[in-house]
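Chemist: Got a predicted structure here, sequence first:
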Amino acid sequence: MPASAGAVALEELTAALRLAWGPDTCAPEDQPNWSTDNPARGQCITTVLVVHDAFGGQLVRGEVDVDGSRVDYHWWNRSPDGTEIDLTREQFHSHESIVGRVLVERPWGQSRIDEEYARLSARVRQASEPPATS
């Protein structure tokens, strides 16, 4: 796929994701901090799975550091050409930072992520479908 086609596809996927994010696709621990002012909050794991579905590549995980304490994980993608794609980094406030990075396998098996991912993926597919003609 030409680079420009990939860029357009990523832009379209990003727009669809932003429309699809909601408190019901957010990590439960982040739901109290999720808002329309910060829609990326808690969306990283479900978002990386949708991006991985579309582009493949690898999953990257770092730790969220708040005032010197590691409190959670943050996930993003690395495309097959090595470009890092982080569509949810904007969720973090100035006192939060991401430290380290490791490549991780896609999570498989039943977990709370499954329902959130299914909702997000379905909404993205719906947003990406061309409108029906009469």
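Modeler: Received, thanks. Residues are numbered from 1 along each chain as shown.
Chemist: C-alpha from now on. contacts and neighbour counts both.
Modeler: Fine.
Chemist: surely Gln91 meets Thr36?
Modeler: No - Gln91 is beyond contact range of Thr36, at 11.2 Å (criterion: Cα atoms under 8 Å).
Chemist: And these two? Which one has more around it.
Modeler: Higher neighbour count among Gln91 and Thr36: Gln91, with 17 against 10, using other Cα atoms under 10 Å.
Chemist: Now do the contacts for the more buried one.
Modeler: By Cα atoms under 8 Å, 6 or more residues apart in numbering, the residues touching Gln91 are Asn38, Pro39, Ala40, Arg41, Gly42.
Chemist: Take this one as well and set it beside the first:
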Amino acid sequence: MPPRFDPAEVEARLRRAWSAGSSSRWRPDNPALGQCSATALVLYSIYGGELLKTPVPFEGRMAPHFYNRIAGRSFDATASQFAAPPAYADEPSTPEEALADTSSSQVAHLLAAFRAA
């Protein structure tokens, strides 16, 4: 059984865990930047649920933004990277698709930092 999901606790732990090791786009003034794929995968591995995606503009094209549905509720831990939240499409995704947007080393780094936070 997955641990109890407390969104406020998860967000606080993620803020302490995010770093340049979990995203090459990380910035101190916007720590969620570029963290969506690794974050969604870490939360999926710990809390289960579903991986979701929605298209967002990125460098002149549309790219997938990954987030979770945990205990029946959509949860975007990295929404703070945007000036305004995206229009969520709640499209189903897979771990393979999310991993294609990050690296296994970034996911492992975030998972270790999240557990330590």
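Modeler: Done, it's in. None of these values were measured; they are calculated from a predicted model.
Chemist: Let me see the TM-score of these two.
Modeler: TM-score for the superposed chains, counting by TM-score structural alignment, normalised by the length of structure 2: 0.80, backed by 114 aligned residues with a Cα RMSD of 2.8 Å.
Chemist: Farthest pair within the contacts of Gln91 of structure 1?
Modeler: Asn38 and Gly42 (9.5 Å; Cα to Cα).
Chemist: Next up, identify which helix or strand the most centrally placed residue in structure 1 is on.
Modeler: For structure 1, Thr47 is the residue whose C-alpha lies nearest the centre (Cα atoms, centre = their mean; 2.2 Å). If you go by DSSP states H and E, Thr47 of structure 1 is part of helix 44-55.
Chemist: Which part of structure 2 matches that helix?
Modeler: Counting by TM-score structural alignment, helix 44-55 of structure 1 pairs with residues 36-47 of structure 2.
Chemist: mean per-residue distance, that stretch to structure 1?
Modeler: Averaged over the aligned pairs, stretch 36-47 of structure 2 sits 1.1 Å from structure 1 after superposition, using mean Cα distance after the TM-score superposition for structure 1.
Chemist: Show which residues not belonging to that stretch make contact with it.
Modeler: Stretch 36-47 of structure 2 is touched from outside by 2-5, 22-23, 50-51, 65-68, 70, 77-78, 95, 98-99, 101-103, 106-107, 110-111, with contacts defined as Cα under 8 Å, 6+ apart.
Chemist: now, which of the residues you listed lie within helices?
Modeler: Mapping the contacts of stretch 36-47 of structure 2 onto helices (DSSP state H) picks out Pro95, Ala98, Leu99, Gln106, Val107, Leu110, Leu111.
Chemist: who touches the second one in this structure?
Modeler: Residues touching Ala98 of structure 2, when contacts are defined by Cα under 8 Å, 6+ apart, comprise Ser37, Ala38, Ala40, Leu41, Phe66.
Chemist: Looking at Asn38 and Gly42 of structure 1, which is more packed in?
Modeler: Neighbours were tallied for Asn38 of structure 1 and for Gly42 using other Cα under 10 Å; the higher tally belongs to Gly42 (26 against 13).
Chemist: Make sure the more buried one is indeed in a helix.
Modeler: No - counting by DSSP: H, G, I helix; E, B strand; the rest coil, Gly42 of structure 1 falls outside a helix, being coil.
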